[in-house]
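K.L.:
The amino acid sequence is not available; the structure is as follows:
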């Protein structure tokens, strides 16, 4: 089996363009959550989301006007360009030996929303003739493959909030097995449109206040958007071209609850984490930091901490635990990929970013996370968890590259 290394990463988020902007915001606890208003929601209850800033939208302006691309594909392409540039890939590094695996929960949400409004509300018969290719969930992956001429396998997982993590995990498995030499993998989401936002409001899982994962006074999640893309390669391929290796992806676990669509199962979540540890050949004590799914909903936080205790021990064995969603929002299909980028940065800097907005330990959970300010750790590995609606769990483990 091949060893799999990470040589590049890119991000688009409410924190700005680039993985460095994302890391600076999460480690400093500077939230990208800002006011949002949707003209087609007459009784909007929640007034904020981790939306891209006006400066970021302006920087992406020309690409967002592309008649063939929904914003979800624009975010993916932009993040992929950053990852490819950091990896130092050239034209000859793509082709048949390079795959593209990019997940999304909603696909072209803006195009879909715009056309539904035009047809259903305004009774327009002339709609966007490119709507179908822009809406398709594979559009982000397809545009990234076109951008770089990557003609290897292409997949577009749509597994709710685990889409990005599963995309990276699938790429890891294919590289490990020798099916490809490198892969552009991650997730993209551009879901902050009226129709999507309204149905999330109706589900009653979003907070109208600040997102406070694990805190006693938590009352819901905050939606976000963006993309996270990483370049994964076999160690042999990376060494052959003299690549700068950022870290090694050593473990991946995924499973399903086969139970309730909306309520996570702590036993299945812990089994997922344990599978990732077995795959990595690591003990729980080898992991110094866990970037949790940590949505800030009552149900998720209770079950996730229960799962963490089943893996790391009742006192969590000294592992640092936090959620960065109050900074970059819950970006749904892109969440796991964005948080994988955060996890890699945390590993490289040996710094656990904080759970901002945390006020008080909930006695029902008993967890005192890394709260409101970053905390140093000394460890060779970190874990990133995704626990999606539909009972889809995914855990990734990245470790220092030891040569």
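P.N.:
That came through fine. These figures come from a predicted structure and were not determined experimentally.
K.L.:
C-alpha from now on. contacts and neighbour counts both.
P.N.:
OK.
K.L.:
Regarding residue 219, what is its secondary structure?
P.N.:
coil (DSSP: H, G, I helix; E, B strand; the rest coil).
K.L.:
That one reaches residue 296, doesn't it?
P.N.:
Yes: counting by C-alpha atoms under 8 Å, residue 296 is a contact partner of residue 219 at 6.6 Å.
K.L.:
For the longest helix along the chain, which helices and strands make contact with it?
P.N.:
Ranked by residue count under DSSP state H, the longest helix found in the chain is helix 71-87. The contact analysis (3 or more C-alpha pairs under 8 Å, 6 or more residues apart in numbering; DSSP states H and E) places helix 71-87 against strand 4-13, helix 61-64, helix 139-148, strand 182-189, strand 226-234.
K.L.:
How far off centre is it?
P.N.:
14 Å (C-alpha atoms, centre = their mean, to the nearest Å).
K.L.:
can you list contacts of that helix?
P.N.:
Applying C-alpha atoms under 8 Å, 6 or more residues apart in numbering, the external contacts of helix 71-87 come out as 7-12, 18, 63-64, 107-110, 139-141, 143-144, 147, 184, 187-190, 226-231, 243-244.
K.L.:
quick one, the very next helix or strand once past it and helix 71-87 angle?
P.N.:
Next in sequence after helix 71-87, counting helices and strands by DSSP states H and E, comes strand 98-103. Counting by axes from the mean of the first three to the mean of the last three C-alpha atoms, to 10 degrees, strand 98-103 lies at 140 degrees to helix 71-87.
K.L.:
Next up, a structure to set beside the first:
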């Protein structure tokens, strides 16, 4: 079969989320739009002696309210979050559970760590208690647990895999699924990211890097002093426009372009050239000029150097007047491999509601971050084209471009 790639436009027909704002994409968007921080006092299962006492954890999550009891023993929290987010996305797209599957449906889920809770519990039982690991520990902890579980849940028999590239995992997972649809390797995809990383070991490890704030995450602002760890999942239903139209679906937006690059520079420090080239590739993929971009959801970690680097990269692409920018990480935390999915959910919602969410906790503009950071209050504005950035340790970059239909 010969496929004309130029005609294979890709659309988003459903999205779902689990985040520090609770269950649901709408809950996440309401918190982001209204500038409501979901960072709370840290809650862990075992005693914790660390200095950082806050995180953006999913509140009051009862997996048994959403997932069948026979499936739960196989599911680490990161898989649980992925299932709940994916079920919401499938329902919004208008599919019954098994209708979306088949040999032309792909499943790609990004995660930075995978089953962190299972790894933590298994290690504690072994080293502290001398207790044998549970029988199903391995199926729970492997990063591929989320996509394979979703594949079985929906009967999806196309390409199915996990993608692990730290903080760019979800963005690359969505982007690679987009490329599969565009190239004709699949007609539909369940794609996104999931992470449940707020555990004792992770908190202490991130604290050791000195990148966690003890109080307020303030991207692009003076007095910023780091990020807040978060968790959750966001999953999207991608379809070719032809497939969506054939079944009478109404797309949420067009997923128009994707760029990904590597800095090949440093394990921890970001570079300007790699992120700038990534944004240019996304625009080229979408056939969009930089001047057409109305809004950009930034990676925006609120670490001192990274915000400066991302600001310089945006100015390298867009010139002296980049589009209005916000980082929503002060709302939902930095959810590592899930962050790009949560932020794409916010970006699509901004596009649909014509409201750019704020960068909260902003106190004063940093002259080294010469961007319009939409400080503290949402901005009603026309948004036809938007970008979402994710930049990871090791210099792995991902950018997605979305357009209104």
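P.N.:
Okay, I see it. What you are looking at is a predicted structure, and each value in this text was computed from that prediction instead of being measured.
K.L.:
returning to that earlier point: more neighbours, residue 219 and residue 296 of the first structure?
P.N.:
Between residue 219 of the first structure and residue 296, residue 296 has the larger neighbour count (other C-alpha atoms under 10 Å), namely 29 against 21.
K.L.:
That one corresponds to which position in the second structure?
P.N.:
Aligned by TM-score structural alignment, residue 296 of the first structure pairs with residue 302 of the second structure.
K.L.:
Grab the nearest non-local neighbour of that match.
P.N.:
Spatial nearest neighbour of residue 302 of the second structure, chain neighbours left out: residue 219 (3.9 Å); criterion: C-alpha to C-alpha, 6 or more residues apart in numbering.
K.L.:
Quickly note the distance from the one you found to residue 130 of the second structure.
P.N.:
Using C-alpha to C-alpha, to the nearest Å, residue 219 of the second structure is found at 44 Å from residue 130 of the second structure.
K.L.:
more crowded one of these two?
P.N.:
residue 219 (34 against 10).
K.L.:
Can you tell me which of the contacts of helix 71-87 of the first structure are buried?
P.N.:
7-12, 18, 63-64, 107-110, 139-141, 143-144, 184, 187-190, 226-231, 243 (16 or more other C-alpha atoms under 10 Å).
K.L.:
ok, which stretches of the first structure are helices?
P.N.:
19-28, 54-59, 61-64, 71-87, 109-116, 131-135, 139-148, 163-177, 194-203, 235-240, 266-280, 298-312, 325-328, 335-349.
K.L.:
Just to check, residue 270 of the first structure is in contact with residue 313?
P.N.:
No: the criterion here is C-alpha under 8 Å, and residue 270 of the first structure misses it with residue 313 at 11.3 Å.
K.L.:
So between the two, which is more surrounded?
P.N.:
residue 270 (23 against 15).
K.L.:
What is the burial count for the residue nearest to the more buried one when sequence neighbours are not counted?
P.N.:
In this structure, residue 270 of the first structure finds its nearest non-sequential neighbour in residue 307, 4.6 Å apart by C-alpha to C-alpha, 6+ apart. Neighbours of residue 307 of the first structure under the rule other C-alpha under 10 Å: 21.
K.L.:
so what's the aligned partner of residue 385 of the first structure in the second structure up against?
P.N.:
Alignment note (TM-score structural alignment): residue 385 of the first structure maps to residue 389 of the second structure. By C-alpha under 8 Å, 6+ apart, the contact list for residue 389 of the second structure reads 171, 279, 296-299, 340, 397-400.
K.L.:
Same question for residue 141 of the second structure.
P.N.:
Applying C-alpha under 8 Å, 6+ apart to residue 141 of the second structure gives the contacts 76, 114-119.
K.L.:
what residue of the first structure takes the place of residue 200 of the second structure?
P.N.:
Using TM-score structural alignment as the criterion, residue 200 of the second structure maps onto residue 194 of the first structure.
K.L.:
before we move on, what about residue 351 of the second structure?
P.N.:
In the first structure, residue 351 of the second structure lands on residue 347 (TM-score structural alignment).
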